[in-house]
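K.L.:
the following comprises the amino acid sequence and a computationally predicted model.
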Amino acid sequence: MRLQAALDGYLRFVTIERGLSANTVGAYERDLGRYVDWLDENGVTEPGAITSQHIAEFVRSLGAGEVPLAASSVARTLSSVRGLHRFLLTEGIVETDVASESKPPKLSSRLPKAISIEQVNALLAATDGDELPRLRDKALLELLYATGARVSEAVDLNVDDVIDDDVVRLFGKGRKQRVVPLGSYARAAIDAYLVRARPLLSARGPSTPALFLGVRGARLSRQNAWLIIRAAAERAKLDVEISPHTLRHSFATHLLAGGADVRVVQELLGHSSVATTQIYTLVTADTLRDMYTTAHPRAR
């Protein structure tokens, strides 16, 4: 079997058998496409010819060159490679898993970047207005902060996913469903958008069940959602970097700082493991330590 045929088979497997999202499959395709190209350039054209040394050299190549990948990107790419090789072994295409002993580079312990409640309020206030885009932007940002949704989850929402009793149905990685409360501010912003803006936006394009629409009436893209967040941050004159995940990080951090149980936050965020959520407890601990150092007379 040729490498490209093996890769195509693996992508079909993760799409159909594992039910991974289009975004995740696309990431696998990009990472493994880079891997297959590198192998081809080095004279390896069949899965059975790959050795552990090839994988080690490929990983080293990712961190070298004119534009080296960050350690996190190298680790993600290696994870994709290991998944491919497990598939090849399971399918009987190869006799051994040559990637099983490959180790990713050590990642620095980076805490999620959250902004303060005051900065969140300023960001949300920057979407005030009666214009159609502002009504939509207000609903989008209020929902992101109220639910901790990923940007991709928010733009994938349909109107029917906003349930009558003030909750929203989100579909996370692998289409795993979770139901999250909306809160009064987000509910009011979404109601205003649905009544005053969405019907007019919808009339500009093809019929779609999407909740958030662009100016031409089609489903809002992740890229446009990111531009909306960045534009609101500029209008709010925030002196911090705002990323697509900023409101999600802030949602988790503010809940934990307010006394929420970490397992509740885990469920709200849709994390499969509480260990992923616990990184936010480091953020709140750092905040408490800073406040203690500043306020306690014998702290310094």
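P.N.:
Perfect, I can see it now.
K.L.:
can we go C-alpha only for contacts and neighbour counts from here?
P.N.:
Will do.
K.L.:
give me the neighbour count for the closest residue to residue 197 other than its chain neighbours.
P.N.:
Among residues not flanking residue 197 along the chain, residue 132 sits closest, at 5.0 Å (C-alpha to C-alpha, 6 or more residues apart in numbering). When neighbours are defined as other C-alpha atoms under 10 Å, residue 132 has 15 of them.
K.L.:
state the distance from residue 241 to residue 233.
P.N.:
9 Å (C-alpha to C-alpha, to the nearest Å).
K.L.:
second one coming, line it up with the first:
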Amino acid sequence: MYLRSYVFHLRARNLSPRTIKATEEYLRPFLKTHDPLAATKRDIEVWLGDLSERCKPSTVWTSWRHLRGFFKWLHAEGDIKIDPLVSVAKPIVPPSEIPVLTKVQIRSLLATCNSKDADSRRDKAILTVMLDIGLRLSETASLTIEDLGEDGTLRIFGKGRKFRTVVLGNTSGTALSRWLRFRSVSNDSLWAKSRGGLTPTGLRKMIQRRGVQAGFHLTPHQLRHTFVDQWLRNSGSEVDLARLAGWSSTAMAGRYAQHRAAERALTAHKTIAPLDRL
């Protein structure tokens, strides 16, 4: 009952169907065993503690975040007098190191797509675009022909239903143009072949398969992290990075920047060691 009403509230806020579905999935397990109007701080802490024994810290944190939004809404609606989440500490998520690709690995990955068949042309275009622009999995899969500008730009429909415009580099632009010259279907999807477009699941499997062919484990998110790492290694600013990556502030850019930060700092020092410049 309350979950259904909360969903209507989220729809009224014009949140994406994907966000609303995720919210339902994270809230439903708690609401199956707890009356939200009677739930206490201890109830929530015990439930989160049990969850932490069988799930990753990031899952516990996400569950806490969705519960916080739900109980905040209940309090604003007047259904509860005290919001129990106010005094529940935010779960700690230990920093995890997501491996980024080296230049050798990037070359090996793209080399798996050197054939001139349709799959190779398409896959190489996808991989270069994701590495060059740092697109999310869902953003890449949803690209259409209309999103491609004549000036080499791409219009991205990103998280939070926000649009942003990015520009292709020479390498990704060349790979994409080779795919477009081969592509002959009328489907709107940028990655459509004879059997239709490419789903996020299909895209994920393709990336994993190409990684295996290149000799290493690969996930879509590694491509995004590799983009961030290469951007910072080449002295790109965090402000520009946030805009290109679709973040509303530089806070997320800072979080991503923590990965391989020490290694980048050592490399930078070799280049600009102060005494070597005297």
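P.N.:
Good, I have the coordinates. Not measured: the values here are computed from a predicted model.
K.L.:
about what we covered before: higher neighbour count, residue 241 and residue 233 of the first structure?
P.N.:
Using other C-alpha under 10 Å as the criterion, residue 241 of the first structure and residue 233 rank with residue 233 on top: 23 against 11.
K.L.:
what's that one aligned with over in the second structure?
P.N.:
Aligned counterpart of residue 233 of the first structure in the second structure: residue 211 (TM-score structural alignment).
K.L.:
that match against residue 220, yeah?
P.N.:
No - if you go by C-alpha atoms under 8 Å, residue 211 of the second structure and residue 220 don't touch, sitting 10.1 Å apart.
K.L.:
secondary structure element for the match of residue 233 of the first structure, which one?
P.N.:
Per DSSP states H and E, residue 211 of the second structure falls inside helix 200-214.
K.L.:
one more: residue 123 of the second structure?
P.N.:
Residue 123 of the second structure belongs to helix 118-133, assigned by DSSP H and E.
K.L.:
ok now that helix, how far from the chain's centre?
P.N.:
17 Å (C-alpha atoms, centre = their mean, to the nearest Å).
K.L.:
what's the closest non-adjacent residue to residue 114 of the first structure?
P.N.:
Using C-alpha to C-alpha, 6+ apart and skipping the chain neighbours, the partner closest in space to residue 114 of the first structure is residue 250 (4.4 Å).
K.L.:
could you do residue 245 of the first structure as well?
P.N.:
In space, residue 245 of the first structure is closest to residue 150, 6.7 Å off (C-alpha to C-alpha, 6+ apart).
K.L.:
do residue 119 of the first structure as well
P.N.:
Once flanking residues are discounted, residue 119 of the first structure sits nearest to residue 238: 7.0 Å by C-alpha to C-alpha, 6+ apart.
K.L.:
correct me, but that neighbour touches residue 118?
P.N.:
No - using C-alpha under 8 Å, residue 238 of the first structure is not in contact with residue 118; the gap is 10.4 Å.
K.L.:
when these two are compared, which one has more neighbours?
P.N.:
A direct count of neighbours by other C-alpha under 10 Å for residue 238 of the first structure and residue 118 places residue 238 higher, at 15 against 9.
K.L.:
what strand or helix carries the more buried one?
P.N.:
Using DSSP H and E, no helix or strand contains residue 238 of the first structure.
K.L.:
look through the second structure and tell me its longest helix.
P.N.:
Looking across the second structure with DSSP state H, the single longest helix is helix 57-77.
K.L.:
so where is it in the first structure?
P.N.:
Against the first structure, helix 57-77 of the second structure falls on residues 71-91 (TM-score structural alignment).
K.L.:
what about the helices in the first structure?
P.N.:
According to DSSP H, the helices that the first structure contains are 3-12, 22-41, 52-62, 71-90, 117-125, 132-147, 151-155, 184-196, 198-202, 222-236, 246-257, 262-269, 274-277, 279-295.
K.L.:
would you turn those into a markdown table with distance to residue 108 of the first structure?
P.N.:
Shown next, in a markdown table, are the helices of the first structure (distance: least, C-alpha to C-alpha, whole Å):
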| stretch | distance to residue 108 of the first structure |
| --- | --- |
| helix 3-12 | 30 |
| helix 22-41 | 21 |
| helix 52-62 | 17 |
| helix 71-90 | 8 |
| helix 117-125 | 27 |
| helix 132-147 | 27 |
| helix 151-155 | 25 |
| helix 184-196 | 35 |
| helix 198-202 | 43 |
| helix 222-236 | 26 |
| helix 246-257 | 18 |
| helix 262-269 | 22 |
| helix 274-277 | 15 |
| helix 279-295 | 13 |
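K.L.:
quick one: closest of the ones you listed to residue 104 of the first structure.
P.N.:
Nearest to residue 104 of the first structure, of all the helices of the first structure, is helix 71-90, at 5.0 Å by C-alpha to C-alpha.
K.L.:
got a list of contacts for the closest one?
P.N.:
6-7, 10, 28, 31-32, 35, 47, 59, 62-63, 94-100, 102, 104-107 (C-alpha atoms under 8 Å, 6 or more residues apart in numbering).
K.L.:
how far out from the middle of the chain is it?
P.N.:
19 Å.
K.L.:
before we move on, back to that, contacts only, for the aligned partner of the residue nearest to residue 114 of the first structure in the second structure.
P.N.:
Residue 250 of the first structure maps onto residue 226 of the second structure when the alignment is built from TM-score structural alignment. Each residue near residue 226 of the second structure by C-alpha under 8 Å, 6+ apart is listed here: 100, 101, 131, 134.
K.L.:
could you rerun that using 7 Å?
P.N.:
100, 101, 131 (C-alpha atoms under 7 Å, 6 or more residues apart in numbering).
K.L.:
residue 190 of the first structure too?
P.N.:
With contact taken as C-alpha under 7 Å, 6+ apart, residue 190 of the first structure is in contact with residue 139.
K.L.:
quick one: map it onto the second structure.
P.N.:
Going residue by residue (TM-score structural alignment), residue 190 of the first structure aligns to residue 176.
K.L.:
distance of its match from residue 195 of the second structure?
P.N.:
Counting by C-alpha to C-alpha - residue 176 of the second structure and residue 195 of the second structure are separated by 19 Å.
K.L.:
how far away is the residue nearest to residue 119 of the first structure from residue 244 of the first structure?
P.N.:
Relative to residue 244 of the first structure, and taking C-alpha to C-alpha, residue 238 of the first structure is found at 15 Å.
K.L.:
burial check on whatever residue of the first structure lines up with residue 32 of the second structure, number of neighbours?
P.N.:
With TM-score structural alignment as the criterion, residue 32 of the second structure lines up with residue 37 in the first structure. Counted with other C-alpha under 10 Å, the neighbours of residue 37 of the first structure add up to 14.
K.L.:
picking that back up, which residue numbers in the first structure go with the helix holding residue 123 of the second structure?
P.N.:
Residue span in the first structure matched to helix 118-133 of the second structure, by TM-score structural alignment: 132-147.
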